[in-house]
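S.K.: got a predicted model here, sequence first, then my questions.
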Amino acid sequence: MFPADHPFHIANFRAYWLSRFAGTVALSAMSIIIGWQVYSIARDVHHLSIKEATFLLGMIGVAQFVPLFLLTPIVGLVADTFDRRWIVRCTTALLVATTVMLGTLTWLHALSLPMLFLAAVMIGLARAFAGPAYSALAPNLVPREVLPTAIAVSSIAWQVGVIIGPSLGGFLYAIHPDAAYGTSTALFLIALGMIFLIGKVPQPQAQADHRPLHRIVEGFRYVRRNRLVLASITLDLFAVLLAGATALLPVFARDILHVGSQGLGLLAAGMGIGATSTALFFSFRPMKTNVGLKMLIAVVVFGLGILTFGTAHLILPSHAFYLALAGLIVAGCADMVSVYVRSSLIQLHTPDEMRGRVSAVSQLTISASNELGEAESGLLGSLLGPVGAVVFGGIGCIVITILWSRLFPELRLAKSFDPPEILEASPEHGVITP
């Protein structure tokens, strides 16, 4: 079914993929369950207004982001120092414990807002440590020449999990909270078991010096001085920060497109559908040429897709929903191209002994663009209106891409994923030099 050089022929990678898929489905389901319980307790128990309860929902996202933000320098060093498999195993076990705790409290009718916020912090801690370890582990499981394909296949696990998880969590919780928490726990246990199936993999040699602060700074310094990596990370940061429209989907579904909760579900899945389709394509037909230029074009298309979504009701009023959904699907396809190129460039242009620290920096920017992008969309929406906010973001995304193509010609001129020369680490500067 798969070509002979496909990463699924490698047992360690199959276990890694299944672990990521099961864990992503469970984590996405938990995000819906926790959000629902926070909102319900705020409204029904504490009798807060809709605006006050909605504010608490936003604070749940902040509770997850703060640990990641504070721990980014440390978690990258941990991923470059210790066995990455055990880091993922420990963080997955923490997610199992968190899910069991919430499920038990729900069963005992003892759940409270402080416990839900504690759970959000625990999830943030787990994500902070697991993200760099997961990202840095993938290149250790497959040959270098199939890494771009492995990244695309790994992205499928994440994208499909993000699509399935919220629907599964909401459906099971509607049946009974025990079913939702029981299924999430089982999925986390599957993820944990798959990671235990991964055999011994190469691990970067431990640094001889005893200057952990110096090694932490090395990761940030490397990103700053490697202009190709810096351009890839920051372009994605600003594009999604400006053009992220997911926080405004309920507003569009209810008050602009008038499609209700059912339409909201389809809109929420739109970008995931596009991204999954593109990742599946790359898993069979990996990109090989003009990768930097294609990334820049993809980010422009992403901005155009968001613009289409935001103005669909003006362009084609009679079929606005379908045009808006199409815009989101196109944006998802383009976003996956950007993710594919960025991830491949970062992994292949970063020495193995620094992948954890660089992945931590990348994870911080991704989380910042997602969580803070939603906050930015909400704030801008209150000032310009939802349509104005989306239009501003789409145009801003395109302008940023054009600007980045001028500021970072290295990105525009990148022909393939492989570094142009054999590179050596410079220990005194923590950078890569020819």
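M.R.: Looks like it came in fine.

S.K.: please count neighbours and contacts with C-alpha atoms only from this point.
M.R.: Will do.

S.K.: how close does Ser154 get to Glu410?
M.R.: Here the criterion is CA to CA, to the nearest Å. By it, Ser154 lies 26 Å from Glu410.

S.K.: neighbour count for these two, which is higher?
M.R.: Using other CA atoms under 10 Å, the more surrounded residue of Ser154 and Glu410 is Ser154, with 24 against 17.

S.K.: which element is that one on?
M.R.: Of the helices and strands defined by DSSP states H and E, Ser154 is found in helix 147-175.

S.K.: which parts of that helix are buried?
M.R.: Of the residues in helix 147-175, those with enough neighbours to count as buried (16 or more other CA atoms under 10 Å) are 147-170, 172-173.

S.K.: remind me, longest helix of the protein?
M.R.: Across the chain, the longest stretch assigned as helix under DSSP state H is helix 11-44.

S.K.: helices of the stretch 251-400 of the chain, start to end?
M.R.: Assigned by DSSP state H, counting those that start in this stretch, the stretch 251-400 of the chain shows helices spanning 260-284, 291-315, 320-348, 355-367, 373-384, 386-407.

S.K.: for comparison:
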Amino acid sequence: METIPRPPSASREANANGHPLPLRWKRTIAIIWTGQADSILATIAATFAVLWHITATADSALMLSAAGIASLLPVALLSPLGGVAADRFNKRHVMIAADGIAGAFSLALAVAVGLGFSSMLLLLSLLAARATAQAFHGPSLMALMPELVPERDMVRINTLDQTLSSGSAIIGPAVGIALYTAWGFSAVLVMDALCAALACLCLAVARLPYARSDAPSSAGVTADLRDGAAAIAHDRPVAALLVMVMLAMLLFLPLGTLSPLMTYDWFGGGGFAASLVEAAAGIGLLVGSVAMLAWGGGKRLVGVLAVAGALIGAGCIVCGLLPRDAFPVYVALIGLVFAATAAFNAPVIPLMQKRVPAEKFGRVMGLFGSLSTLASPVGLAIAGPAAEALGVNRWFIVCGALLVVAMIVASASCSLRSLDEGA
């Protein structure tokens, strides 16, 4: 009797890199992001508690500026090394080490504060340690994403991470200040350490058959960095995408920093009014992320980027044109602008995944993240004097107009359009 060959199992679909997915891959997603959600929330709560502690004990703009640098600079400088680590080593181990070290720093600082040893240097060290951990954790997670889901769900998995971050940005500060007020600074740090431990546990038990790197070891870290830079420089569509993202960061992100000044100087609002704007931004980001999570982005992701970027620019123009008595309209517009920001962010990793080989994805995303992050302080260096000279409302108009023009030019770029065609 002839044996009929068994057809391949329909449930064994391929991930975005073409490898067979585990049968219960959705459970793996749930396990990993349960740990990530708790860790992100605790990190935001602890960071806010640190900033509030600095405000309450030092009352120094200089120290708050130093805290901002400690939170940003390690990510910008060390992300390329984090990308190399993602390509060289087991991504699960890199993320566990990053979360574990950051949690250990929080626990050690909690003990020090409990014993009465607290200094600005210790607080800045915690922020720098957190940022350093993110520089290694982020590229590994981004490099692992294509191994976790089918290609059709790449936008959704990227948006899920953004949704968790935006949701945590809304409630994290409230959690941090509530614990700080009720039980003290040490309690917030202990919660941060416990949530980091939970994230490590979730990563440890999740089934990740493709977390280990199969790429051959290169001659050294410098060679890996050169290889990642060459992968960007020699691929015109990827280089064009990087320029597009950097322009958006250069023009838009400084406006977020100037938003409190817009509230105070143009609309005459105080601290409560500024907090309403921050809440509207967080809610807008969350709503936009949920919408992208449900939709998936469709097949023309470059079009989504260009339209979302143009909407951000148009929103900034309208914000700058508002009269002084239109603060409620400004709050609503900020919510819409940040909803568009969520739509702009979601397609970036899926577009990169189509072009960059899996064995180089970590180092390329590390360099990509580093360069786009560095665009923000450059934009701030320009925006501060420019806003002083023109007025903050007029600077909103200028940046918004430049962003709209940049998105129109980008949408006409053959190199960028080829990303949607898989060319």
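M.R.: That came in fine, so what should we check first? Everything numeric in this text was worked out from a predicted model, so none of it was measured.

S.K.: can you pull the TM-score for these?
M.R.: In this superposition the chains share a TM-score of 0.86, using TM-score structural alignment, normalised by the length of structure 2; 401 aligned residues with a CA RMSD of 2.6 Å.

S.K.: so what's the most centrally placed residue in structure 2 closest to, chain neighbours aside?
M.R.: For structure 2, the residue whose C-alpha lies nearest the mean C-alpha position (CA atoms, centre = their mean) is Gln162; its distance is 6.8 Å. Beyond its immediate neighbours in the sequence, the residue positioned closest to Gln162 of structure 2 (CA to CA, 6 or more residues apart in numbering) is Ser289, lying 6.5 Å away.

S.K.: which one in structure 1 is aligned with the one you found?
M.R.: Taking TM-score structural alignment for the superposition, Ser289 of structure 2 sits opposite Ala279 in structure 1.

S.K.: which ones are touching its match?
M.R.: 152-153, 155-156, 336-337, 340 (CA atoms under 8 Å, 6 or more residues apart in numbering).

S.K.: how much space between it and Leu95 of structure 1?
M.R.: Distance of Ala279 of structure 1 to Leu95 of structure 1, given as CA to CA: 27 Å.

S.K.: does Thr373 of structure 2 touch Ala76 like I think?
M.R.: Yes. Checked against CA atoms under 8 Å, the pair Thr373 of structure 2 and Ala76 is within contact range at 5.6 Å.

S.K.: what's Asn90 of structure 2 aligned with over in structure 1?
M.R.: The equivalent of Asn90 of structure 2 in structure 1 is Asp83 (alignment by TM-score structural alignment).

S.K.: OK, contacts around the residue nearest to that match when sequence neighbours are not counted?
M.R.: Closest residue to Asp83 of structure 1 apart from its sequence neighbours, by CA to CA, 6+ apart: Gln203 at 6.8 Å. The neighbourhood of Gln203 of structure 1, defined by CA under 8 Å, 6+ apart, consists of 83-84, 140, 353.

S.K.: Ala119 of structure 1: which of the residues you listed is nearest?
M.R.: Checking the contacts of Gln203 of structure 1 against Ala119 of structure 1 with CA to CA, the nearest one is Arg84 at 23.7 Å.

S.K.: now for that closest one: which residues touch it?
M.R.: Residues in contact with Arg84 of structure 1, defined by CA under 8 Å, 6+ apart, are 133-134, 136-137, 203.

S.K.: of all the residues you listed, which two lie farthest apart?
M.R.: Using CA to CA, the contacts of Arg84 of structure 1 span at most 13.1 Å, a distance reached by Tyr134 and Gln203.

S.K.: before we move on, the earlier item: other SSEs contacting the helix holding Ser154 of structure 1?
M.R.: With contacts defined as 3 or more CA pairs under 8 Å, 6 or more residues apart in numbering; DSSP states H and E, helix 147-175 of structure 1 has these neighbours: helix 11-44, helix 177-197, helix 260-284, helix 320-348.

S.K.: ok now the third one, how far from the chain's centre?
M.R.: Offset of helix 260-284 of structure 1 from its chain centre (CA atoms, centre = their mean, to the nearest Å): 14 Å.

S.K.: which of the contacts of Arg84 of structure 1 tops the neighbour count?
M.R.: The most crowded member of the contacts of Arg84 of structure 1 is Ala133, carrying 29 neighbours; neighbours defined as other CA under 10 Å.

S.K.: and Thr185 of structure 1? What does it align with in structure 2?
M.R.: With TM-score structural alignment as the criterion, Thr185 of structure 1 lines up with Ala193 in structure 2.

S.K.: actually, Lys288 of structure 1.
M.R.: Lys288 of structure 1 maps onto Gly298 in structure 2 when the alignment is built from TM-score structural alignment.

S.K.: find the nearest non-adjacent residue to Val88 of structure 1, please.
M.R.: For Val88 of structure 1, the nearest residue in space outside its immediate sequence neighbours is Ala130; the separation is 5.2 Å by CA to CA, 6+ apart.

S.K.: now for the one you found: what does it line up with in structure 2?
M.R.: When structure 2 is aligned by TM-score structural alignment, the residue opposite Ala130 of structure 1 is His137.

S.K.: so what's the residue count around that match?
M.R.: His137 of structure 2 has 25 neighbours, counted by other CA under 10 Å.
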